[in-house]
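Chemist: coords below, sequence missing:
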C-alpha cells in the first residue's frame, strides 16, 4: 500500500515537472494569441532613480491587435492610446493631442511587442529582441533586450511575466527599464478576454 502511494506521488510530481518544462516562449505566445483582446485593471509604478522617488497611478487598460489603451483614473484622469502609427493623449476635459508613434520609442516598443505576443508572433519578436525566457511551475518570465541601437538608447529591457499551462497563458506584469535607470512597472488584475471590443473601446484608437 505504501509503495503504491509512493509511486503515485512520484507520478504526480513527474507530471507537474514535465508540464513546467513544456512551457516555452513560443507556447506562451501561441496561447496568448487565443485571446486577441485583453482588458482589466492596472497599477503603474514609475521609479525615478536620480531622486529615488516612486510615482503610482492606476486605472483600466485595453490590449488588442489595434494597440494599447491606458485609461488612468488616479491620481488624475487621462488616457493614452498607442497604436501602430499614432499616440493619442486625452485629458480629463476631452482635449486630445495626436503625435507620431515613432517619436515615443518606449510606448512604440511595448505596443509592437505586445501585439506580436498576442498574435502569436514569437519569431517576429526574436528578430527585434534578444529573448531570455524562463519558467518555474506555472510562472513564466521573458526578458526582451532590443537589438536596435536606437531603441536600446531609450529602452534597455522589457520584462513580461505571467502564468501559463499547456493550453492557457496570462500576462500579469510588465517592467520597462529605461537607459536612464528609471523603471516603469505595470501590474494587471481582473483580466478579461472579450472576443470583440465595444464601439467605445474601438473609438479610443481613433482621434476625434
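Modeler: That came through fine. Here the structure is a predicted model, which is why all the values come from computation and not from measurement.

Chemist: going forward, measure contacts and count neighbours with C-alpha atoms only.
Modeler: Fine.

Chemist: wait, what's in contact with the nearest residue to residue 83 once chain neighbours are set aside?
Modeler: The shortest distance from residue 83 to any residue that is not its chain neighbour, by C-alpha to C-alpha, 6 or more residues apart in numbering, is 4.4 Å, and that residue is residue 67. Residue 67 makes contacts with 81-84, 111-112, 115, 205, as judged by C-alpha atoms under 8 Å, 6 or more residues apart in numbering.

Chemist: Take those and lay them out in CSV including neighbour count and secondary structure.
Modeler: Formatted as CSV, the contacts of residue 67 follow (neighbours: other C-alpha atoms under 10 Å; DSSP: H, G, I helix; E, B strand; the rest coil):
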residue, neighbour count, secondary structure
81, 26, strand
82, 27, strand
83, 24, coil
84, 19, coil
111, 24, helix
112, 19, helix
115, 24, helix
205, 20, coil
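
Chemist: now residue 120: how far from residue 47?
Modeler: As judged by C-alpha to C-alpha, to the nearest Å, residue 120 and residue 47 stand 31 Å apart.

Chemist: I meant residue 59, not that one.
Modeler: Distance check for residue 59 against residue 47: by C-alpha to C-alpha, it reads 18 Å.

Chemist: Against that first model, consider the following:
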C-alpha cells in the first residue's frame, strides 16, 4: 500500500527547459500549472524477478482537487487522492476509501511529494539533500532523503527531463528500483472535465 500511494503521487507538471537553469527557476515552473494530464509507464525492478513488473495508464493532477491515477494495464486500478481522502478501486471491486486519520503515514508521504512538485522550497530542504544539474539537452535532479521515514525507504529519487519530466527513478534502500516514464503531458484544457470532476466527488 505504501509504495502504491507514493508512486501514484510522483507526477510532475510540464515546464520549459529554456527557462530552467537552476533549482529556483525549476521550482517556479513547477508552481505554475494548475492541471497536468498525461500517460505513464511504470516499471518495478525487483531482485527476485528477471523482468520488471510493468503497468501503464493515464493521470490527471489538479492543484486544487488532487490526483487521479488510472492504471489500465495489466489490470484496471483507479486511484483518487485529495487532501484528506484516498479512494482506490481495483477492477470491478467496491471502492475502498481511506482518510488521513485512518493512515497518517500514508498521507505524510503524499504531502511530502506534493510539496516537491508544487515547488515548496521549505519542505524540500527539510526533507532532502538536493542536487540540480542543468544539461545541454535537459536537466537532472537528485533528491536524497535526510529524515525518517523517507530515508528508511529510499536511497535517492532522481528526476530527468527536458521540456517535461521524462523519467522518475526511485531507488530503494533494500535494492529494488521503480521507474516511471511520462509521455503526452498537457495542461489543456485548463479546467477539469465533467468526468474528472465526478471522480473527485466522494
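Modeler: The structure has been received and is ready for your questions. This one's a predicted model, so the numbers in the text were calculated from it and none came from an experiment.

Chemist: Got a TM-score for the two of them?
Modeler: In this superposition the chains share a TM-score of 0.76, using TM-score structural alignment, normalised by the length of the second structure; 183 aligned residues with a C-alpha RMSD of 2.8 Å.

Chemist: related to what we said a few turns ago, any idea which of the contacts of residue 67 of the first structure is closest to residue 129 of the first structure?
Modeler: residue 112 (11.6 Å; C-alpha to C-alpha).

Chemist: Dead centre of the first structure: give me the residue that sits there.
Modeler: To find the centre residue of the first structure, average its C-alpha atoms and take the closest one (C-alpha atoms, centre = their mean): that gives residue 174, at 5.1 Å.

Chemist: and it, what helix or strand is that in?
Modeler: Secondary structure from DSSP states H and E places residue 174 of the first structure in strand 169-178.

Chemist: before we move on, back to that, as a markdown table, the contacts of residue 67 of the first structure with distance to residue 97 of the first structure would be great.
Modeler: Putting these into a markdown table (distance: C-alpha to C-alpha, whole Å) gives the following:
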| residue | distance to residue 97 of the first structure |
| --- | --- |
| 81 | 11 |
| 82 | 12 |
| 83 | 14 |
| 84 | 16 |
| 111 | 18 |
| 112 | 21 |
| 115 | 23 |
| 205 | 12 |
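
Chemist: which of those lies closest to residue 19 of the first structure?
Modeler: Distance ranking of those against residue 19 of the first structure, using C-alpha to C-alpha, places residue 115 first at 26.3 Å.

Chemist: residue contacts, that closest one?
Modeler: Taking C-alpha under 8 Å, 6+ apart, we find residue 115 of the first structure in contact with 63-67.

Chemist: which among those gets closest to residue 185 of the first structure?
Modeler: The shortest gap between residue 185 of the first structure and any of the contacts of residue 115 of the first structure belongs to residue 63, at 16.1 Å (C-alpha to C-alpha).

Chemist: Show the contacting residues for the closest residue in space to the closest one that isn't next to it in sequence.
Modeler: If you skip the residues right next to it in sequence, residue 63 of the first structure has residue 38 as its closest partner in space, 5.0 Å away by C-alpha to C-alpha, 6+ apart. Neighbouring residues of residue 38 of the first structure by C-alpha under 8 Å, 6+ apart: 62-64, 191-194.

Chemist: now for residue 38 of the first structure: what does it line up with in the second structure?
Modeler: Taking TM-score structural alignment for the superposition, residue 38 of the first structure sits opposite residue 36 in the second structure.

Chemist: hmm, back to that, looking at the contacts of residue 115 of the first structure, which two lie furthest apart in space?
Modeler: When C-alpha to C-alpha is used, the two most widely separated members of these are 63 and 66, lying 8.0 Å apart.

Chemist: Between these two, point out the one with more neighbours.
Modeler: Counted by other C-alpha atoms under 10 Å, residue 63 of the first structure and residue 66 do not tie: residue 63 has more neighbours, with 23 against 18.

Chemist: Do I have it right that the more buried one meets residue 37?
Modeler: Yes - with contact defined as C-alpha atoms under 8 Å, residue 63 of the first structure reaches residue 37; the gap is 5.7 Å.

Chemist: centre of the chain versus the strand holding residue 174 of the first structure, how much separation?
Modeler: Strand 169-178 of the first structure has its C-alpha centroid displaced from the chain centroid by 5 Å (C-alpha atoms, centre = their mean, to the nearest Å).

Chemist: what packs against whatever helix or strand comes next after that strand?
Modeler: Using DSSP H and E, the helix or strand that follows strand 169-178 of the first structure in sequence is strand 183-192. The contact analysis (3 or more C-alpha pairs under 8 Å, 6 or more residues apart in numbering; DSSP states H and E) places strand 183-192 of the first structure against strand 38-48, strand 169-178.

Chemist: Strand 183-192 of the first structure against the second structure, how far on average?
Modeler: Superposing on the second structure places strand 183-192 of the first structure at an average distance of 0.8 Å from its equivalents, by mean C-alpha distance after the TM-score superposition for the first structure.

Chemist: I would like the residues contacting that strand, please.
Modeler: 38-48, 171-177.

Chemist: Go through whichever helix or strand comes after that strand and flag the buried ones.
Modeler: Using DSSP H and E, the helix or strand that follows strand 183-192 of the first structure towards the C-terminus is helix 199-203. Residues of helix 199-203 of the first structure classed as buried under the neighbour-count rule (16 or more other C-alpha atoms under 10 Å) do not occur.
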